[in-house]
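Participant: show me how the following folds:
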Amino acid sequence: MSSHPIIGIVGKSILLPCKLNSSTPIDLQTLILHWISKPNDQVVHAFNKGREDNSHQDVTYRNRTQIFQDQLPSGNFSLLLKDLKVDDDQKTFFLYHHQEDQSGNTVIQNNKLCLTNVKVAKSFQTPVVMINYEDRKAECSSTGGYPEPTLTWTDQNGFLDQDIPQIIRDPERGTFNISSTVNITENLILTCSIFNPTLNETLNTTQTTTQNTNPSNNVSGIVIGFAIGALLFVVCIVAYRYIKYRGDIRLCCQQN
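Facilitator: Below is the predicted model of the structure:
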C-alpha cells in the first residue's frame, strides 16, 4: 500500500488525515485505535474502548498528539501532530483499527490504514553576501534551515566555479548552516542562491563588485590624494605669506 506524502514545517502542526466510511455511528466502547510510526513501530497515540490510553505512547510524542473524540463516531480518526521536530522527517505513520461487537468478538480489523509519509522542512534565512576586496573573494552564508540545502553562485554570464560549501548541522536543533566562497573580479553582478529541496524554495541575494577590486590600487589612490592635498595646503601657505609680505612692503614705502 502506497503512502500519502505531507510536508510540515518545524515547530508547526500537521494533520494526518484518516476517514473511515461508516453507514452507522461507531460505538466508541468497542473501538480500538493505535497510531504507529515507522521505521521503529513507535506508539504515537492510542484510543481504547471509550478513552484515550497513552500509557504506551513513545516519549518523543508526549503532549504532541491529538485526536478528535467528538468525530470518532462518524469515522474521522485523523491525528493532529504538534510541534514538528526534525526527527519526524521521513517517518511513515499509519493507523491500526480494531472493532468488536458487544460480546467482545472482532468484527473489523485493519492493520495499516491511512499510511502517511511526513517530510519536515524549515526555510533558511535570506543569504548574506560579504565581499572581501583584499582577498578578492566573496562569501555567502545562510542559517537555520532544513533539510540540507544546495548553494550556487552566478553572475551576469552564468554559473561560477566555487569552493565546496561548508555545511554544519546544529547539534541541538538539527537544522543546517551553510557557507561558500567564490573568487571575484571587478564589475561582477554576483547572486548567491540557497535551494531547499523539500520546500522547492530558492532564496537569492545579489551584490555588485566595484570597478576596482585591487586593494593596492585603492591604497595608492589614498596616498596620492593625501599628497596632493598636502601640496595644495603648502602652496596656499606660501602664497598667503608672499601676499602678506608684498603688502607690508607697500605699506612701508607709503609711510616713507
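Participant: please count neighbours and contacts with C-alpha atoms only from this point.
Facilitator: Noted.
Participant: how about residue 165: what's its closest non-neighbour residue?
Facilitator: Closest residue to residue 165 apart from its sequence neighbours, by C-alpha to C-alpha, 6 or more residues apart in numbering: residue 180 at 4.5 Å.
Participant: that neighbour should be in a strand, yeah?
Facilitator: Yes - using DSSP: H, G, I helix; E, B strand; the rest coil, the assignment for residue 180 is a strand.
Participant: what sits against it?
Facilitator: 139, 140, 141, 151, 162, 163, 164, 165, 166 (C-alpha atoms under 8 Å, 6 or more residues apart in numbering).
Participant: what's the longest strand in the chain?
Facilitator: strand 106-121 (DSSP state E).
Participant: and the helix or strand that that one is followed by, what does it pack against?
Facilitator: The element immediately downstream of strand 106-121 (helix or strand, assigned by DSSP states H and E) is strand 128-132. With contacts taken as 3 or more C-alpha pairs under 8 Å, 6 or more residues apart in numbering; DSSP states H and E, strand 128-132 sits against strand 137-145, strand 201-208.
Participant: now these as a markdown table including distance to residue 216 and mean neighbour count?
Facilitator: Putting these into a markdown table (distance: least, C-alpha to C-alpha, whole Å; neighbours: other C-alpha atoms under 10 Å) gives the following:
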| stretch | distance to residue 216 | mean neighbour count |
| --- | --- | --- |
| strand 137-145 | 15 | 20 |
| strand 201-208 | 20 | 15 |
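Participant: now the second one, please; I'll put the structures next to each other:
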Amino acid sequence: MLTVPRGENCILPCSFKTGADVVIDWIQGTEGNLVHSYHHSQDQLSYQDRRFRNRTSLFKDQISRGNASLQLTGVQDQGRYRCFTSTILSKKESFIHLQVDGRKIQQMQTVQVKNNITCSSEGIYPEPELTWSTNPPSNMSFNTTTRVQQTEQQLYNISSSLILSDPGTDVVYSCTISTRRNNGTATLFESSKKGSDNVGGIIGGVVAAIVVIAAAAVTCVVLYLKKRSTTDSTPDSAAQQTVDLPMSPLETG
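Facilitator: Below is the predicted model of the structure:
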C-alpha cells in the first residue's frame, strides 16, 4: 500500500523483464479505467480516462531497463492500480493500492443565532465526522442536525447545527471535526450565570429605586393633603369681617 497526501505527486512502482515490443498498461479500479498506455515505443492515450489526462507519465529513458513505474500528479484517485507489462519474451501483472491521505482541516466557521449554533468546514478529505462536547463534561443529549456533502473535486463539506436546551447554564460548547489523520476543534458558545446575576442585580436596583421614588411621591401627596385640610378648617379673613347693614325706619324710631 502506498499512502500519499491528497493533491501531492507520487510514483507507482512497477518493473518487468526487458525485451522487445514493450507494452505497458496501467489500469485503475475494478471498472478497468485506463490510466496510461504505452506501446509501439510511444504513449497511447486515446482511450485514457479523462480524470487522468495531463496527470500521468512514464520514465521513458528507463523503460529499456525494465522500469514501468508511473508518475501521477495531483493525487486524488485512491484505489487499486494494476500494472500490466509484456514483451516478446514474457508477460507480467502487478498490483498496488493507493491510499489518499487526509487533507488538513484549515478553517472552521461558527455562527450563533439565538439558541441555535452552527459549526461547519469545507474542502476536507477523507469524509469527516463532527462531534459536540461540553466543558465541563455533561450527560446532556444534544439536539443536532448534521449534513455532509461531497464536491466534484471529491472533497467534503460538513455542517452541524445544535439547539441549546438550556442557554442559562454555565457551559462551554465545542465542536470537533475529525478525519483519520487530523482534526480541528472550535469553541462555539459560552454562557455564564454571572452575567445573568448581574442583569438580575441591575433589574433589582432599578425596581428598588422605583419603589423609593414611589414612596417619596406618596409622602409628598400625604403632606400636601394634610396641609390643605388644615388650611380649609381655618376661618377665612374675609368671612370674619362684620358687615353693618342699614337700619330700617322702624328700628330708628
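Participant: just checking, what's the longest helix in the second structure?
Facilitator: Scanning the second structure for the helix with the most residues, using DSSP state H, yields helix 193-233.
Participant: related to what we said a few turns ago, filter the contacts of residue 180 of the first structure by whether they're kept in the second structure.
Facilitator: Counting by both residues aligned by TM-score structural alignment, their matches' C-alpha atoms under 8 Å, the contacts of residue 180 of the first structure that remain in contact in the second structure are 139, 140, 141, 151, 164, 165, 166.
Participant: test my guess that the second one contacts residue 192.
Facilitator: Yes - Residue 140 of the first structure is within contact range of residue 192, at 6.4 Å (criterion: C-alpha atoms under 8 Å).
Participant: identify the contacts common to the two.
Facilitator: 127, 129.
Participant: just give me the match in the second structure for residue 67 of the first structure.
Facilitator: In the second structure, the residue matched to residue 67 of the first structure (TM-score structural alignment) is residue 58.
Participant: I figured that match was touching residue 69, is that so?
Facilitator: Yes - counting by C-alpha under 8 Å, residue 69 is a contact partner of residue 58 of the second structure at 6.3 Å.
Participant: which neighbours do the two have in common?
Facilitator: Counting by C-alpha under 8 Å, 6+ apart, nothing touches both residue 58 of the second structure and residue 69.
Participant: got JSON lines for the kept ones among the contacts of residue 180 of the first structure, with distance to residue 18 of the first structure too?
Facilitator: Formatted as JSON lines, these follow (distance: C-alpha to C-alpha, whole Å):
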{"residue": "139", "distance to residue 18 of the first structure": "47"}
{"residue": "140", "distance to residue 18 of the first structure": "44"}
{"residue": "141", "distance to residue 18 of the first structure": "41"}
{"residue": "151", "distance to residue 18 of the first structure": "38"}
{"residue": "164", "distance to residue 18 of the first structure": "44"}
{"residue": "165", "distance to residue 18 of the first structure": "42"}
{"residue": "166", "distance to residue 18 of the first structure": "42"}
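Participant: quick one: the helices in the first structure?
Facilitator: Under DSSP H, the first structure gives helices at 215-255.
Participant: spatially central, which residue of it would that be?
Facilitator: Nearest residue to the geometric centre of the first structure (C-alpha atoms, centre = their mean): residue 124, 1.8 Å.
Participant: could you measure from the residue in the second structure that it lines up against over to residue 181 of the second structure?
Facilitator: The alignment partner of residue 124 of the first structure in the second structure, by TM-score structural alignment, is residue 105. In this view, residue 105 of the second structure and residue 181 of the second structure are 10 Å apart by C-alpha to C-alpha, to the nearest Å.
Participant: again with residue 81 of the second structure
Facilitator: Residue 81 of the second structure is 23 Å from residue 181 of the second structure, by C-alpha to C-alpha.
Participant: okay, now the nearest residue to residue 148 of the second structure once chain neighbours are set aside: neighbour count?
Facilitator: Distance criterion C-alpha to C-alpha, 6+ apart; nearest residue to residue 148 of the second structure, sequence neighbours excluded, is residue 158 at 4.5 Å. Using other C-alpha atoms under 10 Å, residue 158 of the second structure has 21 neighbouring residues.
Participant: is residue 158 of the second structure in contact with residue 126, as I believe?
Facilitator: No - between residue 158 of the second structure and residue 126 there is no contact under C-alpha under 8 Å: 11.5 Å.
Participant: contacts only, for the corresponding residue of the first structure for residue 75 of the second structure.
Facilitator: Under the alignment by TM-score structural alignment, residue 75 of the second structure pairs with residue 84 in the first structure. Shown in contact with residue 84 of the first structure (C-alpha under 8 Å, 6+ apart): 8, 9, 10, 11, 12, 13, 14, 120.
Participant: quick check: the gap between residue 84 of the first structure and residue 66 of the first structure.
Facilitator: Taken as C-alpha to C-alpha, the span from residue 84 of the first structure to residue 66 of the first structure is 13 Å.
Participant: I'd say residue 201 of the first structure and residue 149 touch.
Facilitator: No - applying C-alpha under 8 Å, one finds residue 201 of the first structure not in contact with residue 149, separated by 9.9 Å.
Participant: now for the two: what residues contact both?
Facilitator: residue 195.
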